[in-house]
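Asker: sequence first, then the predicted structure, then my questions.
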Amino acid sequence: MDRILADSCNPRELSTASLAFVGDAVYSLMVREHLCCTCRSGADVLHKRAVEQVRCAAQSEAIRRVLDMLTEEEHAVFNRGRNAHTSHVPKNAAVADYRAATGVETLFGYIYMCGRIERLRELFDAMNDPQQSEE
């Protein structure tokens, strides 16, 4: 599968905010699907676990596990998102974590819009592998 919709657009021409907008949904969907397949709990527990995994601090920690895996192009996209001007930072988030999370969402939006689903899976799996941080 390349993308859910077949709409034609060049991801390189999309704004950072647009890529992060899509990437937020993609990352959230991947977290939810992963939880549904690995955690046999009710929706309330699944929701709480999903919220824990998609919060800024968790995304910031997770991306550190895979920075060495990113291609030059992916690093550039991540940095573009991380360095993008944001009008506000949620009061419960550290600025560095919020910026890193925006970078993650921008990266996931870009890779998704490029139709590279297998690469998304590879990065997501590594980001959520506790042993990845030990290597």
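Answerer: That came through, no problem.
Asker: every contact and neighbour count from this point should use C-alpha atoms.
Answerer: Noted.
Asker: just checking, what packs against the helix or strand where Thr102 lies?
Answerer: Using DSSP states H and E, Thr102 maps to helix 95-113. Contacts defined by 3 or more CA pairs under 8 Å, 6 or more residues apart in numbering; DSSP states H and E place helix 95-113 against helix 16-38, helix 56-64, helix 72-82, helix 117-127.
Asker: please identify the buried residues of that helix?
Answerer: 95, 97-113 (16 or more other CA atoms under 10 Å).
Asker: same question, stretch 76-90
Answerer: Per 16+ other CA under 10 Å, stretch 76-90 contains these buried residues: Val77, Phe78, Asn79, Arg80, Gly81, Arg82.
Asker: tell me which residues are up against it.
Answerer: For stretch 76-90, the surrounding residues in contact (CA atoms under 8 Å, 6 or more residues apart in numbering) are 16-17, 20, 95, 98-107, 110.
Asker: that one: end-to-end distance?
Answerer: Distance across stretch 76-90, first residue to last, is 25 Å (CA to CA, to the nearest Å).
Asker: before we go on, here's another structure to hold up against the first:
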Amino acid sequence: MEKIMEEQTYEQMNGIALAYMGDAIYEVYIRKHLLQSGITKPTKLHHRATHYVSAKAQAFLIDKMNEKEIMTEHEAEYFRRGRNAKSHTSAKNTSVLTYRISTGFEALFGYLFLSGQTERLDRLAEWCIETVEKEKK
């Protein structure tokens, strides 16, 4: 897949804007996974999706990425850009720190998408899904 936008555009984008895109992209991966696993009832889909897309789940995944050294240094820069961004929304049902870490997680996904790194995005999303699945057992 080719880049969605020019490098200088996403390079200059703030962490919140990257997270805005990344939130949507990660959500699509999760929805696809849930539908492929045979879940079709809207309430069950929503309930199961929260295991993957909640701020707590995303912060957990960042901890695991750091533990397993999954992110490249360049990717970690985009994570930090999202984590450190000044947000005008507040955390719901979680701590401010967890919320900020999840914003960094989403910024990473936004960066990978906007830079056209589809294979890396696919592998990372697959790793996240597998990691959450293992944790649930």
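Answerer: Thanks, I have the structure now. Note that this is a predicted model, so its numbers are computed, not measured.
Asker: superposed, what's their TM-score?
Answerer: Once the chains are laid over each other, their TM-score by TM-score structural alignment, normalised by the length of the first structure reads 0.84; 131 aligned residues with a CA RMSD of 2.1 Å.
Asker: reformat the helices and strands packed on helix 95-113 of the first structure as JSON lines; add distance to Met1 of the first structure.
Answerer: Below are these laid out as JSON lines (distance: least, CA to CA, whole Å):
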{"stretch": "helix 16-38", "distance to Met1 of the first structure": "14"}
{"stretch": "helix 56-64", "distance to Met1 of the first structure": "24"}
{"stretch": "helix 72-82", "distance to Met1 of the first structure": "20"}
{"stretch": "helix 117-127", "distance to Met1 of the first structure": "7"}
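Asker: what about Met21 of the second structure, neighbour count?
Answerer: By other CA atoms under 10 Å, 18 other residues sit near Met21 of the second structure.
Asker: separation between the nearest residue to it once chain neighbours are set aside and Gln58 of the second structure?
Answerer: Excluding the flanking residues, the one nearest Met21 of the second structure by CA to CA, 6 or more residues apart in numbering is Gly110, at 4.9 Å. Separation of Gly110 of the second structure from Gln58 of the second structure (CA to CA): 14 Å.
Asker: need the contact list for the residue nearest to Met21 of the second structure.
Answerer: The contact partners of Gly110 of the second structure, by CA under 8 Å, 6+ apart, come to Leu18, Ala19, Tyr20, Met21, Gly22, Asp23, Ile25.
Asker: mind doing that once more with 7 Å?
Answerer: Contacts for Gly110 of the second structure (CA atoms under 7 Å, 6 or more residues apart in numbering) come out as Leu18, Ala19, Met21, Gly22.
Asker: what do you get for Leu114 of the second structure?
Answerer: Lys3, Ile4, Met5, Tyr10.
Asker: quick one on the thing from earlier: of the helices and strands packed on helix 95-113 of the first structure, flag the one that's most buried.
Answerer: Of these, the one with the most neighbours on average (mean count of other CA atoms under 10 Å) is helix 56-64, at a mean of 20.
Asker: surely Gly115 of the first structure meets Asp7?
Answerer: No: at 11.3 Å, Gly115 of the first structure does not count as touching Asp7 under the criterion of CA atoms under 7 Å.
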